[in-house]
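S.K.: Need a 3D model of the following:
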Amino acid sequence: MEFLNLAIELFRNADQFILHIAEAYGIWIYIVLFLIFFAETGIVICAFLPGDSLLFISGAAAATGVMNPIALILIITAGAIVGNTTNFYIGSWLGKKIYDGSIGWIDQSALQKTHSFYEKHGGKTIVLARFVPIVRSFAPLVAGAAQMNTVKFELYSGFGALFWVGSIVGAGYLFGNIPFIKNNLSLILIVGILAALGPFTIAMCIQLWKKYFGPKTS
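M.R.: As a prediction, the model looks like this:
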């Protein structure tokens, strides 16, 4: 129950929540943020977490002096890298089961196209996926299932994580305390959540529509 209350508080008043944890518990704020970004990129069911907006808010909080911005960037980057790696190996482990056609809900044609796409554009995809909500949570899973080269994946994953975290935390650090932005940080978080959930919700609605109202095949 206490964890649930903390989660609700995070979504309602993320800026004040981060400031409170940083001021009251010191180093624990880094651990909390590490775990959040590990979960968003390492556990696909946590894809709804508001990564982009939370990065910006964390940068704005660091500008007040409660956190070291360099340590913040490095620790969140580490969480994002470890999350990606975990998700990649899960995909790699599931890969054989996925490719043998035994999992009925996997579209084999789409999977083969994904494999070919990753063979050709894998590195660029892993970097750019960091900036796309939902996609960044699924990209390493698909890359693992597509048997992308591990070293290549880790190099692009690390670069993408550092570029993603550094640029958005840096923007929050530089601009987050502008009065208009500072007074609307919670709104920024909510917009980030909606941006993340929007495409996923639309895709789910389309799938349900096709399932129940689409043309029936004999």
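
S.K.: make it CA atoms for all contacts and neighbour counts henceforth
M.R.: OK.

S.K.: what about F38, distance to A161?
M.R.: According to Cα to Cα, to the nearest Å, F38 stands 11 Å off from A161.

S.K.: Quick check: neighbours shared by the two?
M.R.: Each of A80, I81 lies in contact with both F38 and A161 under the rule Cα atoms under 8 Å, 6 or more residues apart in numbering.

S.K.: So between the two, which is more surrounded?
M.R.: More crowded of F38 and A161, by other Cα atoms under 10 Å: A161, with 27 against 24.

S.K.: My guess is that one contacts L128. True?
M.R.: No - counting by Cα atoms under 8 Å, L128 is not a contact partner of A161; they are 9.8 Å apart.

S.K.: just checking, what packs against the longest helix along the chain?
M.R.: Ranked by residue count and defined by DSSP state H, the top helix of the chain is helix 69-99. The helices and strands touching helix 69-99, judged by 3 or more Cα pairs under 8 Å, 6 or more residues apart in numbering; DSSP states H and E, are helix 28-42, helix 51-62, helix 135-145, helix 150-175.

S.K.: With distance to V82 as extra columns, can I get these in CSV?
M.R.: Listed next are the helices and strands packed on helix 69-99 as CSV, based on distance: least, Cα to Cα, whole Å:
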stretch, distance to V82
helix 28-42, 6
helix 51-62, 15
helix 135-145, 11
helix 150-175, 9
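
S.K.: Return the most buried member of those.
M.R.: Comparing the helices and strands packed on helix 69-99 by mean neighbour count (mean count of other Cα atoms under 10 Å), helix 51-62 ranks first with a mean of 27.

S.K.: tell me the angle of the helix or strand containing M204 relative to helix 51-62?
M.R.: Using DSSP states H and E, M204 falls within helix 185-213. If you take axes from the mean of the first three to the mean of the last three Cα atoms, to 10 degrees, helix 185-213 sits at 170 degrees to helix 51-62.

S.K.: Go through helix 185-213 and flag the buried ones.
M.R.: For helix 185-213, the neighbour count (16 or more other Cα atoms under 10 Å) marks 185-190, 192-197, 200 as buried.

S.K.: before we move on, the earlier item: can you give me the angle the longest helix of the chain makes with helix 150-175?
M.R.: 140 degrees.

S.K.: Can you name the element that comes right after helix 69-99?
M.R.: helix 108-129.

S.K.: From the contact counts, what lies against that next one?
M.R.: By 3+ Cα pairs under 8 Å, 6+ apart, helix 108-129 packs against helix 135-145, helix 150-175.

S.K.: I have a second one here; can you model it like the first so I can compare?
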Amino acid sequence: MTTLAALALGPAWLDPDQLIGAFGLVGVLVIVYAESGLLVGFFLPGDSLLFTTGLLVASGRLGGVPLWAVCALIVLAAVAGDQTGYLFGRKVGPALFTRPDSRLFRRENVERAHGFFAAYGRKSLVLARFVPVVRTFVPVIAGVSRMEYRTFVVFNVVGGVLWGAGVTLLGAALGRIGFVHRHIEALLVLIVVVSVLPIAVELLRARARRARRAGGTEGVPGSEAAGPLGGAARLGGGGARHPEEEP
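M.R.: Below you'll find the model as predicted:
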């Protein structure tokens, strides 16, 4: 692995090709499930793993399992992961926002996902699938906010299909092209860079919003409640909903 690939893809043990080689399709499904809704799975490779899985299926290097079966299993794992995150969020509620930081948990990840959920409402369950870290925490935030369960299931399935099957099929389609095989590391780095762009944009926008608040609301009582934790605190009790979800 080149230095650039190592920086983008993380340590060697997180390299998608090595993970699939060591654990096969079962490992892919476990990782997809964990990254989709378990708080400890946010650091796992997602897009690059699915792309590599599709590429290996196309080249016959995944035990001969047909592409349709691989896609179906990945979608099921993704939907089940979000389901687990949602149920966990409903159970822990706003207490998640006061949980102390640890090696595998950072409140800033929850706050970022809360901001994403507040901005996009139900659509965040689909859009977040394509954003690393955020895709792990958004279903939990949906549970904390007590999103209507039927609505959650619909958007959960749509997002699971578009992301799980879509990225895998893209890898399978491009995997038949010789150029892709010759430059697979560069392509995986590109996928990682593209996938983290929304986070970079959101961080810049959040910084700009904080600067505007600091300049326009400094000294105004209660203005500090406008931040992610202030919004999270209002998710308790009756379970506030995003405007899109009002009857």
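
S.K.: what's the TM-score here?
M.R.: With the length set by TM-score structural alignment, normalised by the length of structure 1, the two chains reach a TM-score of 0.69; 189 aligned residues with a Cα RMSD of 3.8 Å.

S.K.: quick revisit: would you mark the buried spots in the longest helix of structure 1?
M.R.: Residues 69, 72-92, 94-95, 98-99 are the ones in helix 69-99 of structure 1 that count as buried (16+ other Cα under 10 Å).

S.K.: for stretch 12-25 of structure 2, same thing?
M.R.: Neighbour count says stretch 12-25 of structure 2 has L14, D15, P16, D17, L19, I20, G24, L25 buried, by 16+ other Cα under 10 Å.

S.K.: from these, which is closest to N109 of structure 2?
M.R.: L14 (20.3 Å; Cα to Cα).

S.K.: got a list of what that closest one touches?
M.R.: Neighbour list for L14 of structure 2: L44, P45 [criterion: Cα under 8 Å, 6+ apart].

S.K.: That one and L56 of structure 2, how far apart?
M.R.: Remark: distance between L14 of structure 2 and L56 of structure 2 (Cα to Cα) = 17 Å.

S.K.: likewise A200 of structure 2?
M.R.: Taking Cα to Cα, one finds A200 of structure 2 at 30 Å from L56 of structure 2.

S.K.: excluding its backbone neighbours, what's nearest F88 of structure 2?
M.R.: Nearest residue to F88 of structure 2 in three dimensions, chain neighbours excluded: V140, at 6.4 Å (Cα to Cα, 6 or more residues apart in numbering).

S.K.: Please tell me how far the one you found sits from L44 of structure 2.
M.R.: 17 Å.

S.K.: How about A119 of structure 2?
M.R.: Distance of A119 of structure 2 to L44 of structure 2, given as Cα to Cα: 25 Å.

S.K.: So which of the two has more stuff around it?
M.R.: With neighbours defined as other Cα under 10 Å, A119 of structure 2 and L44 compare such that L44 has more, 21 against 13.

S.K.: what does the more buried one align to in structure 1?
M.R.: Here L44 of structure 2 is matched to L49 in structure 1, going by TM-score structural alignment.

S.K.: if you skip the residues just before and after it, what's nearest to its match?
M.R.: Spatial nearest neighbour of L49 of structure 1, chain neighbours left out: E40 (5.9 Å); criterion: Cα to Cα, 6+ apart.

S.K.: Which neighbouring residues are in contact with that neighbour, exactly?
M.R.: Contacts for E40 of structure 1 (Cα under 8 Å, 6+ apart) come out as C46, A47, F48, L49, G51, A80, G83, S137.

S.K.: try it again with 10 Å
M.R.: Neighbouring residues of E40 of structure 1 by Cα atoms under 10 Å, 6 or more residues apart in numbering: 46-51, 79-80, 83-84, 133-134, 136-138.

S.K.: So for Q112 of structure 1, which of the helices and strands packed on helix 69-99 of structure 1 sits nearest?
M.R.: helix 135-145 (10.2 Å).

S.K.: And that closest one against structure 2, how far off on average?
M.R.: Superposing on structure 2 and averaging over aligned pairs (mean Cα distance after the TM-score superposition for structure 1), helix 135-145 of structure 1 comes out at 1.1 Å.

S.K.: Pull up the aligned stretch in structure 2 for that helix.
M.R.: Aligned by TM-score structural alignment, helix 135-145 of structure 1 falls on residues 134-144 of structure 2.

S.K.: coming back round to it: how about the helices and strands packed on helix 108-129 of structure 1 in JSON lines, adding distance to L4 of structure 1?
M.R.: Putting these into JSON lines (distance: least, Cα to Cα, whole Å) gives the following:
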{"stretch": "helix 135-145", "distance to L4 of structure 1": "22"}
{"stretch": "helix 150-175", "distance to L4 of structure 1": "26"}
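
S.K.: quick one: which of the ones you listed is nearest K211 of structure 1?
M.R.: K211 of structure 1 lies closest to helix 135-145 among these, at 22.9 Å (Cα to Cα).

S.K.: How far does that closest one sit from its chain's centre?
M.R.: Distance of helix 135-145 of structure 1 from the chain centroid (Cα atoms, centre = their mean, to the nearest Å) equals 11 Å.

S.K.: now do stretch 165-174 of structure 1
M.R.: Offset of stretch 165-174 of structure 1 from its chain centre (Cα atoms, centre = their mean): 16 Å.

S.K.: Now it on structure 2. Mean distance?
M.R.: On superposition with structure 2, the mean distance recorded for stretch 165-174 of structure 1 (mean Cα distance after the TM-score superposition for structure 1) is 1.2 Å.

S.K.: what's the helix or strand for the counterpart of S59 of structure 2 in structure 1?
M.R.: Using TM-score structural alignment, the equivalent of S59 of structure 2 in structure 1 is T64. Using DSSP H and E, T64 of structure 1 falls within no helix or strand.

S.K.: how much space is there between T64 of structure 1 and G104 of structure 1?
M.R.: 52 Å.

S.K.: Who has more neighbours out of those two?
M.R.: Ranked by neighbour count (other Cα under 10 Å), T64 of structure 1 and G104 place T64 first, with 13 against 8.
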